[in-house]
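Okay, structure incoming, though there's no sequence with it:
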């Protein structure tokens, strides 16, 4: 049987992105087999290379030049150090764009036009090019020219209005998520869009431009909370660790810690009452359906909390798992990677790294039965593949490469 190729084998991606949303997108494509060429400014590279500490350490315990932040989103790529702000550097990128399938960039709106690297200019060179622009606010609208960062768009886009403890409780107030979720989700939307554009190109033979915005993405990801507002005209507020539409679906304090109980239907609620030896609650008309429990949550939840507080966390986890009620601990990240199921799924990786020997990474959640993700290398050091790419992809000779890296395009 002929061995099957990776899903995106043969696809070349020119990556002009930095920080997180764009690199997250292109790492997805790289994991799926695309040849991702990461273009970086000579001398400094991606902004996140210096976003530390912590930094990746070598075998002797010395810091390398790459922060842990950078490592999270640049696996399986090749780094080319070229300054696109110079005439020679811009020419190199136009040559690479001419032989690429996809270009992903996250510059300010119109920022690449002066270098001849905007969509219209590159479309004339390569009509099959799929050109994905990732910005804070998109290519149109009154905010288009504004810079956009995850934190401020979590606030502007409504996510922080529904995240955090509810008003009147200790610690109440809006709260950002513990990871840059808007960047991550935007990167995922960009990945999906690129894959769809590649599929459409099979029919038309033509590329197109994708306009992906952080604000659009965060508004879209509010999902049921959007619908709570759009169907009622009333904006939902913060609920802390409780669910707006399902009860009980929240954190409870046990006698020695906390756990999550996620009752998703009425059958599970009855099982929950069995585990708590509290069948009087499941027979109470006020609590028999999710609708009635949601309406009467202020009556029900204090009774549940009192029962849960009387026993240790692990007692409840064992009891609830035995009757099929979804539940779980609140782990630290250290505890996550020590969890036997996480270990069995192979989520921790160690990949070869040019400066440190190896670098830790986290496996892609994409699991294919016949064309699994391949982890070829850790995120590259700055300019690691400049000579290799220019010779292999553009057919330059060693003298041409030497002239570039010594000249106004900037080098490694």
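On my side now, so go ahead. Remember, it's a predicted structure, so these values are computed and weren't measured experimentally. Numbers count the residues shown, from 1 in each chain.

going forward, measure contacts and count neighbours with C-alpha atoms only.
Noted.

All the strands of this protein, in order from the start?
Under the criterion DSSP state E, the chain contains strands at 12-16, 35-40, 55-57, 63-67, 77-81, 102-105, 130-135, 209-213, 249-253, 258-262, 327-329, 348-353, 357-362.

Now mean neighbour count too, for these, in JSON lines please.
As requested, those are arranged in JSON lines below (neighbours: other Cα atoms under 10 Å):
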{"stretch": "strand 12-16", "mean neighbour count": "24"}
{"stretch": "strand 35-40", "mean neighbour count": "24"}
{"stretch": "strand 55-57", "mean neighbour count": "20"}
{"stretch": "strand 63-67", "mean neighbour count": "18"}
{"stretch": "strand 77-81", "mean neighbour count": "26"}
{"stretch": "strand 102-105", "mean neighbour count": "24"}
{"stretch": "strand 130-135", "mean neighbour count": "26"}
{"stretch": "strand 209-213", "mean neighbour count": "20"}
{"stretch": "strand 249-253", "mean neighbour count": "19"}
{"stretch": "strand 258-262", "mean neighbour count": "21"}
{"stretch": "strand 327-329", "mean neighbour count": "18"}
{"stretch": "strand 348-353", "mean neighbour count": "16"}
{"stretch": "strand 357-362", "mean neighbour count": "17"}
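
could you redo those as JSON lines and give each row distance to residue 185?
Below are the strands of the chain laid out as JSON lines (distance: least, Cα to Cα, whole Å):
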{"stretch": "strand 12-16", "distance to residue 185": "18"}
{"stretch": "strand 35-40", "distance to residue 185": "20"}
{"stretch": "strand 55-57", "distance to residue 185": "25"}
{"stretch": "strand 63-67", "distance to residue 185": "22"}
{"stretch": "strand 77-81", "distance to residue 185": "20"}
{"stretch": "strand 102-105", "distance to residue 185": "16"}
{"stretch": "strand 130-135", "distance to residue 185": "12"}
{"stretch": "strand 209-213", "distance to residue 185": "10"}
{"stretch": "strand 249-253", "distance to residue 185": "24"}
{"stretch": "strand 258-262", "distance to residue 185": "24"}
{"stretch": "strand 327-329", "distance to residue 185": "25"}
{"stretch": "strand 348-353", "distance to residue 185": "22"}
{"stretch": "strand 357-362", "distance to residue 185": "17"}
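
Below is an additional structure, to be compared with the one above:
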């Protein structure tokens, strides 16, 4: 089903919100891309050489596709923030901005004269979002952080991988994405509060904080259970059978989380007597005796192709799936129907499929967006608009 562009008669949820975006690389641009998807006017402020992601592949005809993916729908202006004239331009723009978001190291905006405290008096309505590796306080506040560093320090890497293997990175920059999500969430909360009070506030977001907070199961076991979680590979640490198992031509994922589903599962694999087996009468016991349970699963699934395994389990109402590639996931009927990607027309690259924020809002269409901007492409329009507003 093709995505439908936004109805011109129905404003997008963030129409009228203007964001001055000082972010670069991934976490901050991910946040502001989601806002642009929903109608916010995002003015991306870049240095003369542009966002670092303009120079990171993969490339097509000299353009970074990574930059295109997470800077869709924004406008670009290049400013030398060491110049007093550029700072004056920033302050003039802020008069008509609702949000400033930056992901410099703590202290950089203060040196530029653009800290929250420096701006709050003149722009009391401003929602000021600072996104950094470790936040504005704490012993690590000055440390540089990339996603791999945050994954390593958060405990996620130590909890990921085979029990007898090395700590393993998650296959996506999840620390950056978590930071971007929490920055967007914090921005929305502060905007909502401003709509009631007329006052903005400083929102302090850290990649480390975000990723640690994205692990509630590990937090529960550590903070309240007193455990030190260990790697369990592709098996759930608390429940069974809950993980990936081999079939004749590949692997499948299976999730059995309660006694009712377990009884149904035992019927499907032709082992109804397992329900009464003392090793498997509760979820904790099933997890404790998972290796023995896995033998029964292997006996059943080893002669069946993955598609048949998934068919039998799904027909019985048991959550199960084949292991899709990333390409298969994006091309799946579910992803297409939900409009997880839509097209933009780039002046040099032509039609591109780019991701779109995943939440559906009643009355707000999907698609109909603009591509990522060329460096400084919108400076004229932005400055002309600024001049008109100053003269009004």
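Alright, I've got the coordinates. Note that the structure is predicted; figures quoted are calculated from it, not measured.

Kindly provide the TM-score of these chains.
The TM-score (TM-score structural alignment, normalised by the length of structure 2) is 0.93; 383 aligned residues with a Cα RMSD of 1.7 Å.

re the thing from before, out of the strands of structure 1, flag the one nearest residue 390 of structure 1.
With Cα to Cα as the criterion, residue 390 of structure 1 lies closest to strand 77-81 of the strands of structure 1, at 8.6 Å.

so how far is residue 255 of structure 2 from the spatially most distant residue from the centre of structure 2?
Distance from the C-alpha centroid of structure 2, by Cα atoms, centre = their mean, peaks at residue 273 (43.8 Å). Applying Cα to Cα, to the nearest Å, the value for residue 273 of structure 2 to residue 255 of structure 2 is 20 Å.

re the thing from before, the residue farthest from the centre of structure 2 corresponds to which position in structure 1?
For residue 273 of structure 2, the aligned position in structure 1 is occupied by residue 280, per TM-score structural alignment.

cool, residue 257 of structure 2 as well?
Looking across to structure 1 (by TM-score structural alignment), residue 257 of structure 2 lines up with residue 264.

okay, now its match: neighbour count?
15 (other Cα atoms under 10 Å).

That one and residue 48 of structure 1, how far apart?
Counting by Cα to Cα - residue 264 of structure 1 and residue 48 of structure 1 are separated by 40 Å.

Residue 375 of structure 2: what's its closest spatial neighbour, skipping adjacent residues?
What sits nearest to residue 375 of structure 2 in space, not counting adjacent residues and going by Cα to Cα, 6 or more residues apart in numbering, is residue 76, at 5.9 Å.

and the one you found, what pairs with it in structure 1?
By TM-score structural alignment, residue 76 of structure 2 lines up with residue 79 in structure 1.

quick one: its match from residue 66 of structure 1, how far?
Counting by Cα to Cα, the gap from residue 79 of structure 1 to residue 66 of structure 1 is 13 Å.

any common contacting residues for these two?
Common neighbours of residue 79 of structure 1 and residue 66, counting by Cα atoms under 8 Å, 6 or more residues apart in numbering, are residue 381.

Tell me who's in contact with the match of residue 257 of structure 2.
By Cα under 8 Å, 6+ apart, the residues touching residue 264 of structure 1 are 246-247, 249.

can you do 10 Å?
By Cα atoms under 10 Å, 6 or more residues apart in numbering, residue 264 of structure 1 lies in contact with 246-249, 290, 325-326.

Just the buried ones out of the residues you listed, please.
Buried members of those, scored by 16 or more other Cα atoms under 10 Å, are 246-249, 290, 325-326.
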